[in-house]
Structure formats: structure tokens, C-alpha cells
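Asker: based on what follows, work out the 3D shape:
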Amino acid sequence: MEKSRRPLADTGQTARSPLEIPRAGWKQVLLRLYYTSEENHTSLVASGIAFYSLLGLFPAIAALISIWGLVSDPAQVEQQFALLNEFIPADAANMITAQARSVSASAGAGMSLTAIFGLLLTLYSASKGVKTFMEGLNIIYGEKEDRSIIKRTLLNLGLTLGMILMVIVTLFCVAVLPILFSFLPFAGFFAYALYYVRWLLLLGMITLAIAVLYRFAPNRKAARWEWLSIGTIVATVLWIAASIGFSIYVSNFGSYNETYGSIGAVIVVLMWFWLSAYIVLLGAGLNCELERQTSRDSTVGPAKPLGRRGAYAADSVAGDESQPS
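Answerer: Below you'll find the model as predicted:
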């Protein structure tokens, strides 16, 4: 006798959040994620993001140090770049630190003009990377870009400025707070605590940056935070693990300097950017497939029926499939 079909609810069609999707539904989600990552050419999109991120790296360093120099010693920013040694290969960290040292050494009377020039250059270059991220996330979420050029430009600049602000806030907490706490009682305790708190702060900023990209960058009605959280957490954890793993690989097994000579460090940074972009896009793909697993409205605002939610992932139910549609 033929077995009756498993009820749709068993795979998560009635789930109100990703946590309500059962194991069978998760298997479908992960299988579709594998297929759609190939179909969407995620690796190729990540390559474009990595290229534009590399173009914006050095102007970003110049702008950060220049802006910081308006209120404090620019050398403090250079010192905080030592944190990179914990995450990325030594060659890449040394290249970035050397650039930071060069910029901080030249900081002087013309600091305001340098800050303005560096900031404009950063916005131009870094916004290219954010724009590519927006295009990549549209591909991942199955959306077409039809926002007006004004809205798109303002969103692009807003996201770019937001990312820069996150970096500045992080640097402030890491570089300035220890100085302020040194004047308080129990300064030694605060210094010891901040040594560990700064890593939590860095982790929090990375998580927030990824979540903001997922929420606002795609051309769709925004998903509720609970439908963004799983992909955000997975992307953050994978990024940290992959960065540390890549650093270990390059330090012990890689031969970039022998192969590429003097530009070996540049290639390492480019590869790290590609790896980072790929992981962020993969997290977005996971969120997309989780939304497609349920028939409930996963977007912000009052619940709407299928086809009227303003997002392909929310309007498309794939929970009863074993292959991507």
C-alpha cells in the first residue's frame, strides 16, 4: 500500500520562525542552498565584491586615521591594527599595518584637508563594494533592481557611512576607553576587562554589519529580524573560523610570496576579501531558503497573503520540495 504523503507542516510550512522548522525541513533548506549557490554564481559575485573592497581598503585606512587625527593621536589607530594579526595572515596584516603607519606618520597640520580628501575617496571606493554587495544580495534573494537611482545612491552611501561609523566606534572603544578608564579607581581591573571586552565588541560589530546588509541592501520588503538571525550568526561564525583557518594555512602551507613575489601580500588580502564576501552571501542564501520554507509572512508589517508580500523569498514556498524550483 502506498504511503500517504507527509503533511506539509512536518517540513516547516507553518513555521513562525526558523527555530520552528523541523529537521526534515532543514535538510530541504540546506539542499536548496547548495543548488542555488551554484545557480547564482555566488563565487563569481564574491570575486567582484573582493575586487572593489581591495580598491577601497587603503583610502579607508587613510580616512580613518585622518578623521581620528582630528580628535586624538593618529598613531593610536595604527596600534589598534595589531588586532588584525589575530584573524588574518601575517603578510596581509603587515601590509595593512605598514600603510596605517605611513599615513599616521604623515599626519600633521593639513589633517583636516587630508581627512576630507580621504573620506571622499573612501566613500567613492567603498561605495563600489557596497553597491556590488547590493547587487549580489539581489541575486541571492531572487530580486531585480528597480529602485530609483536617487534612492539607490542614498542607500548605498548610507550603508557605506554606516560601515565606516561602526569601525570608528570600535576603534574608539578599543583605543580611547582604556585611556579614560585609566583615570578611574581600579584602573587595572578595567584594563584587564577591556582586553576581553574588545573582542566581544568586534564580534558584535561584525554581526551588526552583516545583519544591516541583509535587512536593507536587497531590493525587497525587509524580512523580520528573526528570519535574518540564523544566516547572520552562521555567517559571523563561519567568517571568524575561515579567517583564522586561512591565516594558519597561509602562514604554514601557503606559498603566495614565492608564486606572486612582491604582490604576494596583496593577493592574500584579495583572497581574504573573497572568502569573507562568499561567506556573507552564503549566509544571505541560507536566510532566503529559510523564508521559502514557510508559507507564513516573514516580512515586516501586517501579515499579507502569498504573492502580495513584496519579496520573492516570502512569496515563494518551497518547503514541500526536495529540489530547488
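Asker: from now on I want contacts and neighbour counts done on CA atoms only, so please keep to that.
Answerer: Fine.
Asker: where's the residue nearest to the spatial centre of the chain relative to Tyr260, distance?
Answerer: Nearest residue to the geometric centre of the chain (Cα atoms, centre = their mean): Ile210, 4.0 Å. As judged by Cα to Cα, to the nearest Å, Ile210 and Tyr260 stand 32 Å apart.
Asker: thought the residue nearest to the centre of the chain was touching Ile230?
Answerer: No. Judged on Cα atoms under 8 Å, Ile210 makes no contact with Ile230 at a distance of 11.4 Å.
Asker: can you count the residues close to Leu161?
Answerer: 17 (other Cα atoms under 10 Å).
Asker: let's see this one next to it:
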Amino acid sequence: MTDEARSDGTRADGGVLGALRFTWRIYERFEGHDGSAMAGYVAFSAFLSLFPFMIFFFTLAGILLGPEDSRAALDALFDLAPEHIARTLVPVMDEVLGQRRGGLLTISALGGVWVASNAVEAIRVAFDRAYESPNPRGFFRRRLIALAFVLLAALTFTVLGVLIILAPLGFRLAREYLGFEVPIGVAYLRYAFGLVTFAGFLYALNRVLPSRSPKSRNVWPGIVVTTALWVAGASGFSIYLAYAPSYTMTYGAFAGVIVTLLFFYLTSAMLIFGAEVNAALMARRGDVGSQTEEVV
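Answerer: Have a look, this model is predicted:
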């Protein structure tokens, strides 16, 4: 293979032109694998799974932390979401949780695990297309992995919620008992916690979900791209909704649901695009098969 061409058909020229050409190649892969349609599929599955997952998360956090702290952890997680998304979801979540007590909540949580695993399966299908995995796993194996991811997500968000709750308490104790004034910028550490957790979860998704997984060193470019796009997209989305609230006139009472679905769609598209970045880089290096490995 010469320096002028790669196995994926792109030229090897560098500089801005080469970067633009390679970015276009990633977009072609994204569209060629029906990335837009798959993002809609993932977003719809995630939206249907959101409240069952939150019931499971609330139940698990209640077991580990107690009812009051589990509610505080849930509120802390919603604080990380864009304002308009949180305003839509929090009242509904309060209503759903308020109607369930004791054994009924536990039964709902168990059902929520299965429903939430459908969203994980949707991501797996999208990743298999992006990474061009030849042979998907069997049904029971796929479901076990999806259920394990639901549990992992609930545990991860519980820990994240606790860290967000404990950080202000730690800052206050440091000020009162040690005389140490915490810098103002440290208050933004909760967003850093959120980003690190998000990146770690993306790593697990890219390594485990595809039927033929990329090696560890090959997933980080896509994770960086997805995280950067998500931060920029979430910020831009919040600014747009704050200064151009015309969606309320277009969708009326359904505006909150539509905005939430749109946010999920954009997040799903960024997730799939990151996988396409990894796959395109692997193809550019040569033999894709040498860059992947079978995962149980």
C-alpha cells in the first residue's frame, strides 16, 4: 500500500485538506451504516427505558444509601442535565416514584431492568454496524450483557450522585474546621466528575457491546470526539432553548417530550459517530481484523 491511498479509499495527504477529507469519510460511513436512523432507534429506546431505569436506580440507591440520600443523589444527577430536559423529567419522575411504595417499587424496578436493557441492545446494534461486526452473539448472551450494563449504569450513577452530594459537604467542613477556603472554581468539579463518568461509560460501551470489539487503545479517539461533541452540543442546545423557545408554540403541551427526544437523538448520533471515528481510524491503519478482538 502506498502513501497515497489507504485501505478505506481515502488519500493519505496531511494538513487541513487531509483532515477534512477524512472527516467526510467518517460522515460517509455514518450515513452508509444508517447512522441517522440508528440514532433515532437508540433515542426512542432510551426514552422508553428512561423511567423504568430511574425506578431501578432509585430502588438500588435506596438500598445502598437510604431513601433520603437516594432522592438527593437523583436530584444531583438531574442538575447535570440541560435545564429544559430536567424541567421536563423531574415532575414526571416525582409522580412515578410517588405512586410506588415498598414491594410495588421493587417489582417495578425488576421490570425496569429488562426494559432498560432494550436501550443497551439498541446501542449494540448501532455499534455492530459501525464496527462492521460479522457475527452477533446469541440472544441470551446479548441479553445478559445488556442487563449487566443496566446494573453497571445504576451503580455508576449512584456513586456519581454521592460524589456530587458529598463534595459541597467536604468543602464546607474544610472551611469550618481547617480554615481552608475552597477556590470558587472547585465547585465545578461536579461537572468534571460527570464528564469522567461519561467517558468511562463510553469506554465500557465501545469495548464490550460490539460483537467484535476494538482493542482498548483504539476506542479513545471516538470517546474524546463523542465527549467533546456532547459538551458542545448540550451547551448549544441549552442556549438555543433559552433564547429561541418557539418550540412551545409548535408542539404545545408535547414540547417537553419533543425536546427530550431531540436531545436523546443528538446524544445517540454523537455516540454512533464516535464509534465510526474509531472504525475509520482502524480501517485507515490497514487490517481491521488485527485491531479487534472477540469479547465474551
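Asker: please tell me which residues of the first structure stretch 152-160 of the second structure aligns onto.
Answerer: Counting by TM-score structural alignment, stretch 152-160 of the second structure pairs with residues 162-170 of the first structure.
Asker: thinking again about what came up before, alignment lookup: the residue nearest to the centre of the first structure to the second structure.
Answerer: By TM-score structural alignment, Ile210 of the first structure lines up with Leu202.
Asker: in three-state terms, label the closest residue to its match other than its chain neighbours for me.
Answerer: Leaving aside its chain neighbours, Leu202 of the second structure sits nearest to Ile223 (6.3 Å; criterion: Cα to Cα, 6 or more residues apart in numbering). Put simply, Ile223 of the second structure is helix when judged by DSSP: H, G, I helix; E, B strand; the rest coil.
Asker: so what corresponds to Ile223 of the second structure in the first structure?
Answerer: In the first structure, Ile223 of the second structure lands on Thr232 (TM-score structural alignment).
Asker: that match: neighbouring residues, count only.
Answerer: If you count neighbours by other Cα under 10 Å, Thr232 of the first structure ends up with 27.
Asker: with Arg212 of the second structure instead?
Answerer: 24.
Asker: please name the residues that touch it.
Answerer: 128, 131, 133-135, 292-295 (Cα atoms under 8 Å, 6 or more residues apart in numbering).
Asker: one more time with 6 Å
Answerer: 133, 293-294 (Cα atoms under 6 Å, 6 or more residues apart in numbering).
Asker: same question, Ser213 of the second structure
Answerer: 207, 292-293.
Asker: sorry, back to before: so which of the contacts of Arg212 of the second structure is the most crowded?
Answerer: Ranked by neighbour count (other Cα under 10 Å), the contacts of Arg212 of the second structure have Ser133 at the top, with 17 neighbours.
Asker: tell me the contacts of Glu83 of the second structure?
Answerer: Residues in contact with Glu83 of the second structure (Cα under 6 Å, 6+ apart): none are found.
Asker: try 10 Å this time
Answerer: 237-239, 241-242 (Cα atoms under 10 Å, 6 or more residues apart in numbering).
Asker: same check on Ser36 of the second structure?
Answerer: Counting by Cα under 10 Å, 6+ apart, Ser36 of the second structure has contacts 30, 42, 265-266, 268-269, 272-273.
Asker: mind telling me what element the aligned partner of it in the first structure is part of?
Answerer: Correspondence of Ser36 of the second structure to the first structure, assessed by TM-score structural alignment: Ser43. In this assignment (DSSP states H and E), Ser43 of the first structure forms part of helix 42-69.
Asker: how about Ile139 of the first structure?
Answerer: Ile139 of the first structure belongs to helix 111-140 when assigned by DSSP H and E.
Asker: show me where the stretch 151-300 of the first structure has strands.
Answerer: Using DSSP state E, counting those that start in this stretch, the stretch 151-300 of the first structure contains no strands.
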